[in-house]
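Participant: Structure for the following, please:
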Amino acid sequence: MRTAAQNVALLAAGGALLWITLAGHEYLHYVRPGFRIPLITTGAVLCGLGARGIAATWRHADRGAADRGTDDHGHGPRAAWLLLLPPLVIAVVAPAALGSFTAVRATDRAPPPAGHRLTTLPAGGPARISLTEFTARAFQAKAGHDTLTGRQVTLTGFARPAGPGRWQLVRLRMTCCAADAVPMRVVIGNAPAPRPGTWTRVTGTWSPTWAHLDGVALPRLTATDQGRVTEPADPYE
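Facilitator: Here you go, the predicted structure:
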């Protein structure tokens, strides 16, 4: 029973990995897009090992318990079948990406903005940039290298409360996997606050004054337009 459970668990785990990488984009809830090929490879290897183990068990099923050893005798712990639960949950009810719950509890983990020097935003309409880039540009403007004054930008994230007359636009920044995700936050003024957790696209101009929340200085954006959007396939930056 124990060996059979292990082989089936390997097959199920590999199938779950292939399902979330080949049949959809659920893997983006857990890792960066660059991990897709390694995940596909891992899923294929696990499926191959599990299938090989199951086939070997079937081929030797008639040799008797003495030849197969105690692991295949059928008296292994029944709890071994619980190994199937994690891949089953991922395949059937894939956990959602991290969101506002994580952002509220990780406000002190925000990394410093990017240290590299950014170029001037291209001319034309509002520039669609990430919250990470906006934060980096705001810090660089504070240090004397201003690429934001007079320019409209468009940011996308989910809403969080930030006190009377203002709210936060938040998006989690992931370096490797969901375990290291930290919130990138921009305080929005001059716009009605959406319901917390609502994905929103905001267009506005940089405000040179800074807001202070949770002991952290955050850049501000004066909104000129906003609208609700669906959660992107890749919710992280």
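
Participant: contacts, neighbours, all on C-alpha from now
Facilitator: Will do.

Participant: how about the strand ranked longest in the chain: buried residues?
Facilitator: For the chain, the strand with the greatest residue count under DSSP state E is strand 199-213. Applying a neighbour-count criterion of 16 or more other C-alpha atoms under 10 Å, one finds 199-208, 210-211 buried in strand 199-213.

Participant: Grab the nearest non-local neighbour of residue 43.
Facilitator: residue 14 (3.9 Å; C-alpha to C-alpha, 6 or more residues apart in numbering).

Participant: Next, that neighbour: secondary structure please.
Facilitator: Using DSSP: H, G, I helix; E, B strand; the rest coil, the structure places residue 14 in helix.

Participant: Am I right that it is in contact with residue 49?
Facilitator: No - the criterion here is C-alpha atoms under 8 Å, and residue 14 misses it with residue 49 at 9.1 Å.

Participant: Compare the two (neighbour count), which wins?
Facilitator: Comparing residue 14 with residue 49 by other C-alpha atoms under 10 Å, the one with more neighbours is residue 14, at 24 against 17.

Participant: let's see this one next to it:
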Amino acid sequence: MNRHAQSAVMFLLGATLLHAGSTDLYLRYVKAGLRPLLLLSGAVLIAAALATLWYERRSTHHTDHANHPAHADQDDHATPAGHDDHDDHNHREPRVSWLLVLPLLALVLVAPPALGSYSAMRSGTALQQAYGYEDLPATGPLRLGVADYAGRAVYDHGRELSGREIKVTGFVALDASGRPYLVRMALNCCAADAQPVKIALTGKIPPVLRPDAWLEATGTYTPERTKDPVNNGPIPYLKVTSARPVATPADPYDETWNN
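Facilitator: The predicted structure is shown next:
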């Protein structure tokens, strides 16, 4: 692939990163905190593509002047016999190299779905103990992330959760026995290292639960726990008092697990 083609591909990649970073598309790939770096990377790639194109054109212009000075006779400009454009053809790269552009188009046109129950139930819970927990509001319902509730329930023993109305949103997953969980995939950096954090549900559970459906569960803390069948990690329960389906959030991943 020649310099002009390389510049075009680099420009497309930079534009794709800017497009992803300026919309919610990037949340399917990396955590929200990496958005500034993503935008910066896109801008740098575009600048590099334009600089490469400018340098290539300047080099070509200087080469033409060196090979064809203004005072040379007209005959000197003639192409030697048998030379013509054969060298260009000999050094032309295969057109198949343009297939490198296809992943860029796929990134924009075919956004992959967020990881769901299939991945969650084949991986053990990734719940980790936080360095500390922020104080919760003294009154009103508590809206907590899956990882935040699970961490407080297991490692803080529900100290600030007892007797409070709690709302948690996640997607539904069912184990082999049909036990329902509310899950959120937690990110350390990007979707490639996503791991599930799970909450087991008890109480007034809806009679029909569809895996991967998003649910807002309202309930109360209970000290009951179970162990993840995959890695024996701790899974707390939430005693559900009501539940309602909700739309998939713009950011389907949970970043609070390692704070």
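
Participant: ok, back up a step: and the buried residues of strand 199-213 of the first structure, which two are the farthest apart?
Facilitator: Spatial extent of the buried residues of strand 199-213 of the first structure (C-alpha to C-alpha) is set by the pair 199 and 208 at 24.9 Å.

Participant: Mind naming the longest helix for the first structure?
Facilitator: Scanning the first structure for the helix with the most residues, using DSSP state H, yields helix 36-59.

Participant: A helix includes residue 108 of the first structure, no?
Facilitator: Yes - membership of residue 108 of the first structure in a helix is supported by three-state DSSP.

Participant: I'd like to know how far it sits from residue 216 of the first structure.
Facilitator: 8 Å (C-alpha to C-alpha, to the nearest Å).

Participant: now do residue 228 of the first structure
Facilitator: 27 Å.

Participant: And residue 178 of the first structure, by the same measure?
Facilitator: For residue 178 of the first structure, the distance to residue 216 of the first structure - C-alpha to C-alpha - is 22 Å.

Participant: that older thread, now do the same for the residue nearest to residue 43 of the first structure: its match in the second structure.
Facilitator: Aligned counterpart of residue 14 of the first structure in the second structure: residue 14 (TM-score structural alignment).

Participant: Tell me, how many residues neighbour residue 95 of the second structure?
Facilitator: 8.

Participant: In the first structure, what residue corresponds to it?
Facilitator: Using TM-score structural alignment, residue 95 of the second structure pairs with residue 78 in the first structure.

Participant: Just to check, its match is in contact with residue 6?
Facilitator: No - judged on C-alpha under 8 Å, residue 78 of the first structure makes no contact with residue 6 at a distance of 11.5 Å.

Participant: Give me the common contacts of those two.
Facilitator: Contact criterion C-alpha atoms under 8 Å, 6 or more residues apart in numbering; residues shared by residue 78 of the first structure and residue 6: none found.

Participant: Now do the same contact list for the match of residue 14 of the first structure.
Facilitator: 41-46.

Participant: Could you tell me which of those residues remain contacts in the first structure?
Facilitator: Retained in the first structure: 41-46, out of the contacts of residue 14 of the second structure (criterion both residues aligned by TM-score structural alignment, their matches' C-alpha atoms under 8 Å).

Participant: ok, the residues you listed vs residue 136 of the second structure, which is closest?
Facilitator: residue 41 (37.1 Å).

Participant: count of neighbours near the closest one?
Facilitator: The burial count for residue 41 of the second structure: 18, using other C-alpha under 10 Å.

Participant: again with residue 195 of the first structure
Facilitator: By other C-alpha under 10 Å, the residues close to residue 195 of the first structure number 12.

Participant: Quick one: map it onto the second structure.
Facilitator: Match for residue 195 of the first structure (TM-score structural alignment): residue 210.

Participant: next one: residue 228 of the first structure
Facilitator: Under TM-score structural alignment, residue 228 of the first structure pairs with residue 245 in the second structure.

Participant: Report the separation between the spatially most central residue of the first structure and residue 191 of the first structure.
Facilitator: The residue lying closest to the centre of the first structure (C-alpha atoms, centre = their mean) is residue 29, at 4.0 Å. Look at residue 29 of the first structure and residue 191 of the first structure: by C-alpha to C-alpha, they are 30 Å apart.

Participant: Which SSE is immediately downstream of the helix or strand encompassing residue 63 of the second structure?
Facilitator: Assessed by DSSP states H and E, residue 63 of the second structure sits inside helix 35-67. The first helix or strand that comes after helix 35-67 of the second structure along the chain, using DSSP H and E, is helix 86-90.

Participant: What residues of that next one count as buried?
Facilitator: Within helix 86-90 of the second structure, not a single residue qualifies as buried, counting by 16+ other C-alpha under 10 Å.

Participant: helix/strand/coil for residue 236 of the second structure?
Facilitator: strand.

Participant: which residues sit in contact with the residue nearest to it when sequence neighbours are not counted?
Facilitator: Counting by C-alpha to C-alpha, 6+ apart, residue 225 is the residue found nearest to residue 236 of the second structure once chain neighbours are left out, at 4.5 Å. Applying C-alpha under 8 Å, 6+ apart to residue 225 of the second structure gives the contacts 234-237.

Participant: Tell me, how many residues neighbour the nearest residue to residue 100 of the second structure once chain neighbours are set aside?
Facilitator: Nearest residue to residue 100 of the second structure in three dimensions, chain neighbours excluded: residue 9, at 7.9 Å (C-alpha to C-alpha, 6+ apart). Here the number of neighbours of residue 9 of the second structure (other C-alpha under 10 Å) works out to 20.
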